[in-house]
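Trainee: I would like the atomic coordinates for the input below:
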Amino acid sequence: MQHHVSRRQTLIGFTALTAAASVRAALPLADGAGEAGALLDRLAWRLLALVPERATTLGVDTGAQAGLRRALEDRSPAGVAARQRFLTQALAELARMPRDGLDPSTATSMAVVETAFRTALDGMALPYGVATIGDWRNTPYAVIQNVGAWLDVPQMLDGDQPVRDAADAGAYLARLAATPAQLDGETLRIRLAREQGLVPPAFLLDKTIAGMTRTIAEAEKADGPFVGPLARKGAGVPGDWTARSQAIVRRAIIPALERQLAELRVQRGVATDQAGLGVRPHGEQWYAWGLRAGTTTTRSAAELHAMGRARLTDLQAQMDVILRAAGLTRGSVAERTIAYQKRPGIGFPDGDAGRTAIIAYMQERIDAIRPHLPQAFRRLARGHLEIRRMPPAQEPGAPAAYGGPGTIDGREPGKIWVNLGDPSIHNRVTIPDLVYHEGIPGHVWQGEYAQALPLIRSVLAFNAYSEGWALYAEQLADELGMYQDDPAGRLGYLMGLAWRAVRLIVDTGIHAMGWTRDRALAEFIAATGLPRSNAVSEVDRYCAWPGQACGYEVGRAEIVAQRTRAQAALGARYDLRDFDQAVVDGGNVPLTVLAANVTRYIDATARAR
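Mentor: Now for the predicted structure:
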């Protein structure tokens, strides 16, 4: 399901960033940075050659780099080894680069790249799993309910792969033809991991097996996950593209999926319901790295657990005020929150009518915040955005929604992918903070600022910053008055913050304290009041991506702490617009680099006045 942004909406906030997007189409981009900038650009292209799907997501697989549009990442053990060699060589080149005299932006980029590459290389030294380079889906399980080519390829083909002419259609077919090797590379890795004693929890394997079985059944259909995007996007391109894609799927992709499914069934035969890494080989070591990658800090699981408990207590006190004002005074905060969401006018209809209404309400909330953004930023991003339903095969293992910016050249909009498999998980309580988090002024908005930086900075991301910013964006929406006449929305905003606080509790509980899935579910539901279907999806996600969920609240708290520091240092000279601009203009960074960027903003403001 697709919901297009109107011309009027896309023109709101058109500023210098539009010009920046045009400039980004003519790479290389690290102009003015001399030898260091040239190195950063070379590293960006060498990295994109290893992960060509990201070039398509960014819209830079054009011209001399058009071959990237036809290729897929090598996810076999040999592919992992190639990435390790790249990282080792890149870190050596960065170490040899003189730092004296670098402009602040280039110095920041050098620090960001070194941190991302070092963290990824350390993760790849672990005996198994997926350690990404500047991405957020680090996991011990190369294939699981929310990870793997069986999901990633259809998602990319649907959301990012352009089909405007015969060359694009040919590139689409080339990627389909490359898919079996990517699947088989993953299958080899999960078999090798099993032989080391690493088997995912049985309940995750059940979801994965069910999802992959559905994908295989639909794979060859004209509207299926592999063929459908080409049939739809290439409808006006002369040629027998649908038939050719179906032949590739039937002859090569389905057999590769069946081979992967067979390995997953072998794993299911020896799996247990033990949820966390603590009971798995090298689990303690892997989780320590997962927390480091997820938070860009060295905080321990015990520290993060305590942080979550304290934050949750504060948020539930604020939720209690709203619930009492609504006449809900008996029962726990979670029980009363559940009761509130069952009131008339809060939910949406069942079925497709509800799905349509949900997307329309999400768009309404996005439209409502746009006029308020000049109060929070000096320069407005375009906010080029559309809201789309996730591919149905992905929905059972996916969160309620996720989002990110579009291509650098602006041709493809940013997207909020919304999970509409069970429309009842969305209502007028839960939707507003969701769209501010995923869309504007959250991931889509912040990502557009990052795309004005050198290419390598658009390729790399840090979970704590990106998710911390998205949570901070929810806070900005509150501060800009978006809940002034919407107690349901403000309750949902506080629920969302409580949800992220309990992530600290549950993620560390599962992986460091030996919690069962049932205990994690009970803690999650008791803390948030979210429906059980939401809770199951969330807890299973924490089991699959250890440490990732801890980045949200850690990142938000750090941004707020830096804002408090700036207010104290600048007094009357502090302006929210300048602070927020400094944070987004600095790009996606580790939290230590964020602090340095804020120090630079404070010093510049003090000198200027």
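
Trainee: rest of the way, CA atoms for contacts and neighbours
Mentor: Fine.

Trainee: show me where the stretch 1-150 of the chain has its strands.
Mentor: Along the stretch 1-150 of the chain, counting by DSSP state E, counting those that start in this stretch, strands occupy 2-3.

Trainee: helices of that one, start to end?
Mentor: For the stretch 1-150 of the chain, the helices defined by DSSP state H, counting those that start in this stretch occupy 7-11, 16-24, 34-50, 52-58, 77-96, 104-124, 149-159.

Trainee: do the same with the stretch 301-450 of the chain
Mentor: Counting by DSSP H, counting those that start in this stretch, the helices of the stretch 301-450 of the chain are 301-325, 333-341, 351-369, 431-438, 443-450.

Trainee: among those helices, which is nearest Ala568?
Mentor: helix 301-325 (22.8 Å; C-alpha to C-alpha).

Trainee: list the contacts of that closest one.
Mentor: 291, 329, 333, 336-337, 340, 487, 491, 494-495, 497-498, 501-506, 508-509, 512, 527, 550 (C-alpha atoms under 8 Å, 6 or more residues apart in numbering).

Trainee: just to revisit the earlier point, buried deepest among the helices of the stretch 1-150 of the chain, which one?
Mentor: helix 52-58 (a mean of 23; mean count of other C-alpha atoms under 10 Å).

Trainee: and Leu58, which of the helices of the stretch 301-450 of the chain is closest to it?
Mentor: helix 443-450 (10.7 Å).

Trainee: next, the structure of the following sequence, for comparison with the previous one:
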Amino acid sequence: MTTRRTFLAGTAASLAATTLPRSSEAQNAPASPLDPLFADLMQAQLRRSPEGATSLGLDTGANADLRAKLSDQSLAAIAANKAATRAELARLEAVDRRRLTPEQQIDLDSVLYIRRSAVRIGQFDFGGQAYGPSPYTVSQQAGVYQSVPNFLDTRHKIDTAGDADAYLQRMCAFAGQLDAQTERMRREAAGKVVPPDFILDLTLAQMATLRTPAADATIVATLAKGAAAKGLSASYADRAARIWEAQVLPALDRQIAQARTMRATATHEAGVWKLPRGADFYPAALQATTTTSLSPEEVHRFGLDQAKAIGARLDAELRKLGYTQGTPGARMAALGRDPKYLFPDSEAGRAQAIAFCNERLAAIRGRLPTVFARLPDYRFEVRRVPPANEAGSASAYAQAPSLDGSRPGLVYFNLRDIGDWPRFALVTTTYHEGLPGHQMESGLALSNTRLPLIRKTGGFSGYGEGWALYAEQLADEIGMYDDDPLGRCGYLVAQLFRANRCVVDTGLHHYRWSREKAVAYFVEQQGDTESDAGREIDRYCVNPGQAASYKLGHSVFVDIREKAKAKLGYRFDLKAYHGAVLAHGRVPLDVLRRVGDDWIAAA
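Mentor: Reported below is the predicted structural model:
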């Protein structure tokens, strides 16, 4: 899933009162000693990320200037942000915990973890963000060349002439961002931090897709269509075209040239072990994304053990259906190639696949009140990954709704290779990314009136992805596969996939596996197509550690539930369990265990 950043104007209470409905209990609650500090942190965070303010609809009022800005990507800004994070950490560590309630201590510990991880990652003089810490500023998954066009197309609303003017200013800022990141690429290359050759090939292919004349540029078309829809001057399209041709394309060409220069000396080694201080970077990234202190060796063994258990269950389910020949992975691969489980390889077929996912989302939402006491009020829908981003995009991902609900929560599927998505794979991924997965969890956090805004919008991959994997399991438990036994096999192979991720991620970055070995492992173990396996492996190469967070997080949710069942017996209530583990928003896994222990003790 993507990082969400927002802003607290004035005090935590004042912004929450203006953006979200508050219960009388929340309105009468005493102010937290953390409120002024959290307000300062959120203010600074928003000023660093205008894109985040727009994404959550908070670029208004005193912060309306941010609507025309983008984040500063320069080396100087990166250094300043690191210094600011160190100063923020010092302020957080100076808080007197004795003045805080247990809930406030959870809030503090969660924000502390984020800052401590950022400081640890900030010790490395390279990298950026790609669903977590990445050693590379620009790759097939990181870089403004891909994030800003998507942001302007999906997040920047055009209702007035002021919105259109702000859009043009952001186009100019986009050119500056490209040049700033190109300079960071040069610095990384000088320090021997160069992405693998296959990653640069993907990156260059995506840049080539973006590099079109103004008449074909999505950024220009978005403004032209938006302005026309509101009856604004046709000159906006002309001005956008001039900015594209005169500023954006030259900056993009400079970045393409730098990527080509790096490609000329790039090696094929896939893991970060090859980088200066790469052996130190991987454990830091692993800890940041999984929020555990497990070593790479421990994560590797955990993955192998989990895969063995899940594989045995998958084998048993396939045998019930009469599929007995070959490994479970080979059997699933054969089923995945069967035309009766595939949508047509056409634009119409892709549209049918998205419609099918939206139908599944609606179907499961009707069953959720049986296991949840509270559901988010936000709208959710499934969309296709923009074709220009498909080559390097994750297979599927979610984006949270805006705070005010004006933009729905979105689930994206990468349908570049429609053969990668048999129906039984689409179903469980819809539950993972949508309901009761990411969109359920993030929607409940955003609408939780007790949570400080800094907590609503922060995130931990171990918790978020662990919950989404638990959501796949829950879908099975509430009967979503009772009339779809092959769908249950798809769910199990998805669980197997996440266990194998722990093996492959540590294999690439710690045990020095090649890309080819990692791809072959996925194909053999779970029946992936080579193209789908390759896209996943490429993702892990630029986002070390994050792939392991899914199964590790899932194990914590399951452990807490099983512990509660053992102690509470007939008194165990699934709705109460869900309420307890979702009550505090995303937290580090160690904090989640503490939350679970406290709930069980009080039950």
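
Trainee: export the helices of the stretch 301-450 of structure 1 to CSV and tack on mean neighbour count and distance to Asp41 of structure 1?
Mentor: Shown next, in CSV, are those (neighbours: other C-alpha atoms under 10 Å; distance: least, C-alpha to C-alpha, whole Å):
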stretch, mean neighbour count, distance to Asp41 of structure 1
helix 301-325, 17, 36
helix 333-341, 20, 50
helix 351-369, 17, 35
helix 431-438, 28, 28
helix 443-450, 27, 15
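
Trainee: so what does Arg330 of structure 1 match up with in structure 2?
Mentor: Aligned counterpart of Arg330 of structure 1 in structure 2: Gln325 (TM-score structural alignment).

Trainee: what does Arg189 of structure 1 give?
Mentor: With TM-score structural alignment as the criterion, Arg189 of structure 1 matches Arg184.

Trainee: again, but for Pro77 of structure 1
Mentor: Counting by TM-score structural alignment, Pro77 of structure 1 lines up with Leu75 in structure 2.

Trainee: ok, and the closest non-adjacent residue to that match?
Mentor: Excluding the flanking residues, the one nearest Leu75 of structure 2 by C-alpha to C-alpha, 6 or more residues apart in numbering is Arg184, at 6.6 Å.

Trainee: which residues touch the one you found?
Mentor: By C-alpha under 8 Å, 6+ apart, Arg184 of structure 2 lies in contact with 74-75, 137.

Trainee: which one of those is nearest Ala229 of structure 2?
Mentor: Out of these, the member with the shortest distance to Ala229 of structure 2 (by C-alpha to C-alpha) is Ser74, at 35.4 Å.

Trainee: please report how far the closest one lies from Ala576 of structure 2.
Mentor: Distance, Ser74 of structure 2 to Ala576 of structure 2, using C-alpha to C-alpha, to the nearest Å: 47 Å.

Trainee: and what of Ala468 of structure 2?
Mentor: Counting by C-alpha to C-alpha, the gap from Ala468 of structure 2 to Ala576 of structure 2 is 18 Å.

Trainee: looking at these two, which is more packed in?
Mentor: Shown here are Ala468 of structure 2 and Ala576; by other C-alpha atoms under 10 Å, Ala468 has more neighbours (28 against 15).

Trainee: who are the contact partners of the residue mapped onto that one from structure 1?
Mentor: Counting by TM-score structural alignment, Ala468 of structure 2 corresponds to Ala470 in structure 1. Counting by C-alpha under 8 Å, 6+ apart, Ala470 of structure 1 touches 436-438, 441-443, 556.

Trainee: how about those in a markdown table, adding distance to Asn427 of structure 1?
Mentor: Shown next, in a markdown table, are the contacts of Ala470 of structure 1 (distance: C-alpha to C-alpha, whole Å):
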| residue | distance to Asn427 of structure 1 |
| --- | --- |
| Tyr436 | 15 |
| His437 | 16 |
| Glu438 | 16 |
| Pro441 | 20 |
| Gly442 | 20 |
| His443 | 21 |
| Arg556 | 24 |
